[in-house]
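Colleague: predicted structure and sequence below. I'll ask about it afterward.
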Amino acid sequence: MSAAEASDGVLAPTRRRQAFRAGLASGRIQRYVGAFTPLSVPLIEQAGFEGVYISGSVLAAERGLPDIGLTTASEVIGRGQEIAGMTSLPAFIDADTGFGEPSNVARTVTGLERAGLAGAHLEDQVNPKRCGHLDGKQVVSTEEMLRRVRAAVVARTDPEFVLCARTDARAVEGFDAALERAKAYADAGADVIFPEALKDLSEFEAFATALDVPILANMTEFGQSELFTTAQLADAGVSMVIYPVTLQRLAMGAIEASLATIAQEGTQAELVPQMQTRARLYEVLRYADYSSFDADIFDFAVPGDH
């Protein structure tokens, strides 16, 4: 931890928001990988991705809960702050429906700004919401969602904070209705549009062509959208792609398989080559930097006995 890093905090969020906006305007698709723990965040940055995503589904699953609107605004803001504080990359978070009425939406946006997030997305589902790739979703009226978007825009104190509007209407009202909603959300001030659960690349292309704001694609596994490559999405006009649950699913799959091995073999010995080493963990956690910081600040000499 350098002295520059220690004194960098106040301006860092705005710079990260500016980087987010610059990336969206760059013409290169922006790849945001879902962090399922703060410890996973440095790995995302070191792998060369443009940003970090915080999924509401992942946050709920971490707490042993289904993604049906059971988490609270304070839990989301707190987790967002933990993850944003682990990286110099923009951190983009799922704010669900904003956790209530327009006044609650405004308070949520204020809290996320103060927590150092670079942006957030709000959706047009009813409260309580559910995972965007499940059946049985319901959406609020366009007018109700516009109130949410406007509340978020008014509450934003840093104009660089990126506000994204997600519509789940494709699976509920059809493609045309979803596109009309997206146009209205963009007109109300949304910086990015997130059309959930589109069926194919032509639908992404239609959104990108019809709107003057960037389009986000959700490449979640086991969902209703095919897992398109970044090249395919970029060719369709998509500006940003998220991989919300990928790392959590990989980790949980590895945990289940490893537990079965330990139960059967009576030892974890054969799993050791698959593990992150102690040395690599310490590298990711920057043990050496903290040790140096401590030595510079807290070291002292023991006085003589006189």
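Modeller: Structure received. Residues are numbered from 1 along each chain as shown.

Colleague: all contacts plus neighbour counts: C-alpha atoms, from now on.
Modeller: Will do.

Colleague: quick one: list the elements packing against the longest helix that the chain contains.
Modeller: Across the chain, the longest stretch assigned as helix under DSSP state H is helix 246-265. Helix 246-265 sits against strand 30-34, with contacts defined as 3 or more C-alpha pairs under 8 Å, 6 or more residues apart in numbering; DSSP states H and E.

Colleague: the strands in the stretch 201-306 of the chain, which residues?
Modeller: 216-218, 240-243 (DSSP state E, counting those that start in this stretch).

Colleague: residue contacts, residue 243?
Modeller: 31, 32, 33, 34, 53, 218, 219, 220 (C-alpha atoms under 8 Å, 6 or more residues apart in numbering).

Colleague: now with 10 Å?
Modeller: 31-35, 52-55, 217-221 (C-alpha atoms under 10 Å, 6 or more residues apart in numbering).

Colleague: name the nearest residue to it, sequence neighbours excluded.
Modeller: Closest residue to residue 243 apart from its sequence neighbours, by C-alpha to C-alpha, 6 or more residues apart in numbering: residue 33 at 4.9 Å.

Colleague: how many other residues sit next to the one you found?
Modeller: 25 (other C-alpha atoms under 10 Å).

Colleague: again, but for residue 47
Modeller: 8.

Colleague: mind checking how far the residue lying closest to residue 233 once chain neighbours are set aside is from residue 89?
Modeller: Closest residue to residue 233 apart from its sequence neighbours, by C-alpha to C-alpha, 6+ apart: residue 201 at 7.1 Å. Relative to residue 89, residue 201 is positioned 28 Å away (C-alpha to C-alpha, to the nearest Å).

Colleague: got it, and residue 141?
Modeller: Between residue 141 and residue 89 the computed distance is 35 Å (C-alpha to C-alpha).

Colleague: these two: which has the busier surroundings?
Modeller: For residue 141 versus residue 89, the count of surrounding residues by other C-alpha under 10 Å is larger for residue 89: 25 against 12.

Colleague: make sure that one is actually in contact with residue 33.
Modeller: No: with contact defined as C-alpha atoms under 10 Å, residue 89 does not reach residue 33; the gap is 11.2 Å.

Colleague: what do the two both touch?
Modeller: What both residue 89 and residue 33 touch, as defined by C-alpha under 10 Å, 6+ apart, is the set 41, 44, 45, 49, 50, 51, 52.

Colleague: which parts of the stretch 101-250 of the chain are helices?
Modeller: Per DSSP state H, counting those that start in this stretch, the stretch 101-250 of the chain carries helices over the ranges 102-114, 142-155, 175-187, 201-210, 230-235, 246-265.

Colleague: the fifth one packs against which elements?
Modeller: Based on contacts counted as 3 or more C-alpha pairs under 10 Å, 6 or more residues apart in numbering; DSSP states H and E, the elements that helix 230-235 packs against are strand 30-34, helix 201-210, strand 216-218, strand 240-243.

Colleague: one more to weigh against that first structure:
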Amino acid sequence: MSSRQKLRQLLARPEILVIPGVYDCLSAKLAEQIGFEVVATSGFGIAASVLGLPDYGFLTATEMLYSVGRITQSVNIPLIADLDTGYGNALNVIRTVKDAVQLGVAGVLLEDQEWPKKCGHFEGKRVIAQAEHVGKIKAAVEARGDSGLVIIARTDARGPLGLDEAIARGRAYIAAGADILFVEAPQSIEELQVIAAAFPDVPLVANIVEGGKTPQLSAAELQNLGFKIVFFPLTALLTVTQVMSTCLRHLKEQGTTANFPDLINFKDFQELVGVPKYLQMEQEFKS
């Protein structure tokens, strides 16, 4: 079964799908080991880890797809790729989506921000015309062919244009062929309720950014509201940053990590990245 078939099977289940954001192969492998059934790349996380820059449209399509492709190869669970705006017009979207299909990606997010885009929970976002993004969604649907790629249409219109415009755009994007709708950064439980009521028969995404604009509800609460997917896009990145900062400060101040409590055991880390398997393979192919 392909990763896209697996994702569609998971979406057909009644319960909400909890999806952590990952930004490299290691974070994806950890998520898989812990038991998550799907992972999603975070453009925010890849920009921070690869470039050391904010999610301000600095990543090129080539850089994003390179990271996504490596992550897809590192795990055996479906991966949803944050592909920003598709990196241009409808023709660029066709190229981007075809590349994603070749890389084995299970689903993609395509948003309606102007390029260069920003993190969905930043101020100062601007969106393209609704009709232009409708064309981009149609182009993505055509480009996926019979691959089964899941297309998630994201609108960032709530910030600059208001919730009513975001809902109107959502209807247009679903009509254009998107499988799932993602209204980014609603700012209250009431707004989440309005979105769910407007799309009773459409799979909906909630995006929980710790410290962001959307209330930090649990997966169960979001399912009760009517949402099908909940992304936690930055949770791993924020956690790693805090732990790494604490560890490095400890090393700087004490000159040792011998008494630092939060390091993973070296043997366990080797298991995670497959050292025993490759040692065995090495022996098998020795002359």
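Modeller: Cool, got the structure. What you see is a predicted model; the values in this text were computed from it and never measured.

Colleague: hmm, back to that, list the contacts for the residue nearest to residue 243 of structure 1?
Modeller: Residue 33 of structure 1 sits next to 41, 44-45, 49-55, 91-92, 241-247 when contact means C-alpha under 10 Å, 6+ apart.

Colleague: the residue nearest to residue 233 of structure 1 reaches residue 232, doesn't it?
Modeller: Yes: counting by C-alpha under 10 Å, residue 201 of structure 1 touches residue 232, with 7.7 Å between them.

Colleague: mutual contacts of those two, please.
Modeller: residue 238.

Colleague: for residue 120 of structure 1, what is the corresponding residue in structure 2?
Modeller: Under the alignment (TM-score structural alignment), residue 120 of structure 1 pairs with residue 108 of structure 2.

Colleague: meant to ask about residue 180 of structure 1
Modeller: Checking TM-score structural alignment: residue 180 of structure 1 goes with residue 168.

Colleague: who's in contact with its match?
Modeller: Contacts of residue 168 of structure 2 (C-alpha under 10 Å, 6+ apart): 130, 155, 157, 198.

Colleague: equivalent analysis for residue 218 of structure 2, please.
Modeller: 18, 208, 224, 230.

Colleague: out of those, who's nearest residue 274 of structure 2?
Modeller: residue 18 (26.0 Å; C-alpha to C-alpha).

Colleague: was I right about the closest one contacting residue 31?
Modeller: No: here residue 18 of structure 2 lies out of contact with residue 31, judged by C-alpha under 10 Å, at a distance of 11.3 Å.

Colleague: neighbour count: those two, which is higher?
Modeller: Remark: of residue 18 of structure 2 and residue 31, residue 31 carries more neighbours, 21 against 18, as counted by other C-alpha under 10 Å.

Colleague: for the stretch 1-150 of structure 1, what spans make up the strands?
Modeller: 30-34, 51-54, 91-94, 119-123.

Colleague: now the second one on structure 2. Mean distance?
Modeller: So the one you mean is strand 51-54 of structure 1. Once fitted to structure 2, strand 51-54 of structure 1 is off its aligned match by 0.7 Å on average (mean C-alpha distance after the TM-score superposition for structure 1).

Colleague: and the last one, by the same measure?
Modeller: Average distance, strand 119-123 of structure 1 versus aligned residues of structure 2 after superposition (mean C-alpha distance after the TM-score superposition for structure 1): 0.5 Å.

Colleague: what's the angle between that strand and helix 142-155?
Modeller: Angle of strand 119-123 of structure 1 versus helix 142-155, following axes from the mean of the first three to the mean of the last three C-alpha atoms, to 10 degrees, is 160 degrees.

Colleague: angle of strand 119-123 of structure 1 against helix 102-114?
Modeller: Using the same axes, to 10 degrees, strand 119-123 of structure 1 lies at 160 degrees relative to helix 102-114.

Colleague: what packs against strand 119-123 of structure 1?
Modeller: Against strand 119-123 of structure 1 (3+ C-alpha pairs under 10 Å, 6+ apart) you get helix 12-24, strand 51-54, strand 91-94, helix 102-114, helix 142-155, strand 162-167, strand 192-195.

Colleague: the ones you listed: which one's closest to residue 266 of structure 1?
Modeller: Of these, the one closest to residue 266 of structure 1 (C-alpha to C-alpha) turns out to be strand 51-54, at 36.4 Å.

Colleague: start and end residues in structure 2 for the closest one, please.
Modeller: Going by TM-score structural alignment: strand 51-54 of structure 1 matches residues 38-41.

Colleague: run the chain-centre distance for that stretch.
Modeller: Its chain's average C-alpha position is 5 Å from that of stretch 38-41 of structure 2, according to C-alpha atoms, centre = their mean, to the nearest Å.

Colleague: what of stretch 231-243 of structure 1?
Modeller: Computed by C-alpha atoms, centre = their mean, the separation of stretch 231-243 of structure 1 from the middle of its chain amounts to 16 Å.

Colleague: that stretch corresponds to what range in structure 2?
Modeller: Using TM-score structural alignment, stretch 231-243 of structure 1 pairs with 220-232 in structure 2.

Colleague: which parts of the matching stretch are buried?
Modeller: 222, 223, 225, 226, 227, 228, 229, 230, 231, 232 (16 or more other C-alpha atoms under 10 Å).

Colleague: need the distance between the two termini of it.
Modeller: Length of stretch 220-232 of structure 2, first residue to last, C-alpha to C-alpha: 14 Å.

Colleague: sorry, back to before: which of the contacts of residue 218 of structure 2 sit farthest apart?
Modeller: Farthest pair in the contacts of residue 218 of structure 2, by C-alpha to C-alpha: 208 and 224, 15.6 Å.

Colleague: what's residue 192 of structure 2 in contact with, if anything?
Modeller: By C-alpha under 10 Å, 6+ apart, the contact set of residue 192 of structure 2 is 183, 185, 186, 198, 206, 214, 215, 222, 225, 226, 227.

Colleague: so what's the corresponding residue of structure 1 for the first one up against?
Modeller: Translated: residue 183 of structure 2. Using TM-score structural alignment, the partner of residue 183 of structure 2 in structure 1 is residue 195. For residue 195 of structure 1, the contact set (C-alpha under 10 Å, 6+ apart) comprises 123, 165-170, 175, 178-179, 181-182, 203-204, 207, 215-218.

Colleague: filter those residues to the buried ones?
Modeller: 123, 165-170, 175, 178-179, 181-182, 204, 207, 215-218.

Colleague: can you add distance to residue 271 of structure 1 and give the strands of the stretch 201-306 of structure 1 back as a markdown table?
Modeller: Conversion of the strands of the stretch 201-306 of structure 1 to a markdown table gives the following (distance: least, C-alpha to C-alpha, whole Å):
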| stretch | distance to residue 271 of structure 1 |
| --- | --- |
| strand 216-218 | 33 |
| strand 240-243 | 27 |
